[in-house]
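[1] sequence? don't have it. structure:
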């Protein structure tokens, strides 16, 4: 897959101004023309690898911060925010967003921060300090790819492989021999409402017997990450600058989960496996000893510079349509961020076919086409007679990039696709038989002399 262009003119401009340099002076330092630097700062030219190296050598900074510091998470993230129904009548297109980011990056970042700290209530905007929303914004800022964690996990996984072929056994032995922590699997009656618990007094990690092998491996890898990836996690948590303690703890838990998954599915080996199998999720599960949800999440993280995977998004919903996980990754998919979801998207149909992979080609109002996959999962921890939780995991990738996927076999990716939206309040498709509400900001039209396909027609329909 071709490398994505790195447009970070705002960061270069900030770097130049911080050093007190004019464009001419900085261009001379970098051995480029002032006109080229001007184009870079205006996001009309991507940053080349050569220029990136010169910047790093001349100004002593980490090049990865260029990608992580895009105002509001970049143009796609800003567009997802602008997809909110309250902006429906403005018709802001992609070019306007790009111009805004290029000319006023500070204003775009300010908009993003204000929007993310507000919640919707009774048609008005009300303050919100939701820790989950704050953490999601920070994860999105990094596009759910944490290079330092990946590198540390990959080195650790390689070291563990040298000692034993069984990853669970290798981690268990490392925890015992190096950190003095033993593993004990306890009956469900002893841990009735708990899956994993660290007893510091006994130096013992206690696991419930209800956990399957993949979940046990994840649990011990998570514990090892708390010890051996502490420096990387501390640095990322400090850089996030959370003032809310709950948000910081949620973020740390996400980072440790990321590390655990990266130990189970080391980046280079996992990417090779994806490309060799056509991103066959079931085969990847067996090859890496992971669960469906673990593999699905890992697919959203493959953004290593020079070795990128396909830009998948992931979302997890319950039967009521409530989203408990959203990872747009580098996909820029509005499907993930939208509060509403279209019932014509077969993400919801996965509940009717438990365990089956439901594949669908969909097309958004702006013409974007996605190959989506959905499957149900049941979290660990259920005992007989207990409430049984069930979720649907949705995955998606741009249709134009999906030709090599096994899930795309037999599908004409340029052919007919299901027209969907981001929920009725944010969708302006006319005559949709599934419509349950008029778009936000559009007045209803009631005509007693005719009945159209949709019972709800609106101004502009």
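    Received the coordinates, thanks. In this text, all values refer to a predicted model and were calculated from it rather than measured experimentally. Numbers count the residues shown, from 1 in each chain.

[2] contacts, neighbours, all on C-alpha from now
    OK.

[3] Name the residues of stretch 140-155 that are buried.
    Burial within stretch 140-155, assessed by neighbour count using 16 or more other C-alpha atoms under 10 Å, is assigned to 140-147, 149-154.

[4] For residue 217, state which of those is nearest.
    Here the nearest of the buried residues of stretch 140-155 to residue 217, counting by C-alpha to C-alpha, is residue 153; it sits at 14.0 Å.

[5] pretty sure that closest one contacts residue 256?
    No: in terms of C-alpha atoms under 8 Å, residue 153 does not count as a neighbour of residue 256; the distance is 10.4 Å.

[6] Who are the contact partners of residue 389?
    Taking C-alpha atoms under 8 Å, 6 or more residues apart in numbering as the contact definition, residue 389 lies against 378, 379.

[7] what about versus this one:
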């Protein structure tokens, strides 16, 4: 199979040829290539070269962006995520099916993705949830924004020349370049807020309730608004959103991405990850960050030629609801849907006293595959700005078990198949028949009740999917 990083355009070539009413021989003649080579191109057996793209543009007024229509659905992983919905559970669509669909009929795939996204949001495009739209856009970029990383890295290197204390360096830059002083104030001074910019006093006020790493993040966030304003605007305007709310929410994510990249500059951070074997405790101390900040950053390491390991990250509350979910390049499509498996120890971390919990899991997927992951989870608090009780969450990190053997966190663990604990996706998508924890029957399966027997499972299933 051709590597998916190559530019395959068989479907686009066929559309052009049919639009022009040409045979393969006639089109090949206009492009100055052989008919047999054009046949291979149309069947996605060969990638389209840069020279041929130029010839297509000149001969047929062709837009090269048509070759990247799969990016509109988030590529293979984006389409697989949608097809993992419980409504398609009985179809057993695998990765190769998705690859063939995108190669053969990318426009149909885009149409399906638009309809699915509109339905997931509860209506047409005008009614889409801003959070869902933003998540789709982040996934399209795989949560890696190269321009933001380079800009933040340049700023971090410049700040490092003055002092190794990033909070002090940011404070100095805000004062000297932007005439803004930084002041830590009691929570009641800025009720309901963690940060406030007082233009009249030329003062950036931070709540005293913030821990040190959050104070630094807030300064870096303000720096994003001041020094990366044009870049943030360009990226947010390029996104396809149905409302200003979604665009504003996306811009906030981008600003936070920039701030985290200032605290953990790409090159320095990746080198530290590799040198410490991704030792989370060391990385937190070395870069002065919290576990949630670190977890998010680990999902972004996708720079071309300088990639980190593909982690996923999520944040869950006591009710099992996801308030953050970044799959990145991990292909962890079992995180789709509402909620997750109660057998996952991630949900037990609320009672773990803030200690890091590790679990090797085997996830039975909707299509019958079983994938293995090493997951880490830790309870975190989001401090309140006033006297209210802080919010409680668990932040989870995960990586494919086959990539985890060298991690510091995997030391002493047996990552063989038999050592994994079996879990599934959310109950309505989970194909496991013998789970006593199940709260709902799997979608697309027939329940079977017999008069003279009482099974141990709450939802006895017929022998085969319908």
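    Structure received. Quick caveat: nothing in here was measured; it's all calculated off a predicted structure.

[8] hmm, back to that, mind putting the buried residues of stretch 140-155 of structure 1 in a markdown table, distance to residue 96 of structure 1 and secondary structure included?
    Conversion of these to a markdown table gives the following (distance: C-alpha to C-alpha, whole Å; DSSP: H, G, I helix; E, B strand; the rest coil):
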| residue | distance to residue 96 of structure 1 | secondary structure |
| --- | --- | --- |
| 140 | 22 | helix |
| 141 | 21 | helix |
| 142 | 24 | coil |
| 143 | 22 | coil |
| 144 | 26 | coil |
| 145 | 27 | coil |
| 146 | 30 | coil |
| 147 | 31 | helix |
| 149 | 35 | helix |
| 150 | 35 | helix |
| 151 | 37 | helix |
| 152 | 40 | helix |
| 153 | 40 | helix |
| 154 | 41 | helix |
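
[9] Show me where the stretch 351-461 of structure 1 has its strands.
    358-363, 369-377, 391-398, 418-419, 444-445, 457-458 (DSSP state E, counting those that start in this stretch).

[10] Nearest to residue 285 of structure 1, out of these?
    For those, distance to residue 285 of structure 1 was read as C-alpha to C-alpha. The smallest value, 13.4 Å, belongs to strand 369-377.

[11] any idea which element residue 221 of structure 1 lies in?
    helix 213-228 (DSSP states H and E).

[12] Neighbours of the aligned partner of residue 225 of structure 1 in structure 2, how many?
    Under the alignment defined by TM-score structural alignment, residue 225 of structure 1 is paired with residue 224 of structure 2. Other residues lying near residue 224 of structure 2 total 25 when counted by other C-alpha atoms under 10 Å.

[13] and of the strands of the stretch 351-461 of structure 1, who's closest to residue 26 of structure 1?
    strand 391-398 (38.3 Å).

[14] tell me which residues in the helix or strand following the helix holding residue 221 of structure 1 are buried?
    Going down the chain from helix 213-228 of structure 1, the next helix or strand is helix 230-240, by DSSP H and E. Along helix 230-240 of structure 1, these residues count as buried under the neighbour rule (16+ other C-alpha under 10 Å): 232, 233, 236, 237, 240.

[15] before we move on, what about stretch 10-30 of structure 2?
    Residues of stretch 10-30 of structure 2 classed as buried under the neighbour-count rule (16+ other C-alpha under 10 Å) are 10, 11, 12, 13, 14, 16, 17, 24, 27, 28.

[16] I figured residue 109 of structure 2 was touching residue 103, is that so?
    No: Residue 109 of structure 2 lies out of contact with residue 103 (C-alpha under 8 Å); the separation is 9.6 Å.

[17] ok, residue 198 of structure 1 - contacts?
    Going by C-alpha under 8 Å, 6+ apart, residue 198 of structure 1 touches 204, 205, 206.

[18] what do you get if the cut-off is 10 Å, keeping everything else the same?
    By C-alpha atoms under 10 Å, 6 or more residues apart in numbering, the residues touching residue 198 of structure 1 are 181, 182, 183, 204, 205, 206, 207, 223.

[19] looking at this, it is in a strand?
    Yes: residue assignment for residue 198 of structure 1, taken from DSSP: H, G, I helix; E, B strand; the rest coil, places it within a strand.

[20] these two touch, right, residue 190 of structure 1 and residue 210?
    No: distance between residue 190 of structure 1 and residue 210: 11.5 Å, which falls outside the contact criterion (C-alpha atoms under 10 Å).

[21] higher neighbour count, the two?
    Each of residue 190 of structure 1 and residue 210 had its neighbours counted (other C-alpha under 10 Å), and the higher figure belongs to residue 210 (20 against 10).

[22] Find the nearest non-adjacent residue to that one, please.
    In this structure, residue 210 of structure 1 finds its nearest non-sequential neighbour in residue 381, 5.6 Å apart by C-alpha to C-alpha, 6 or more residues apart in numbering.
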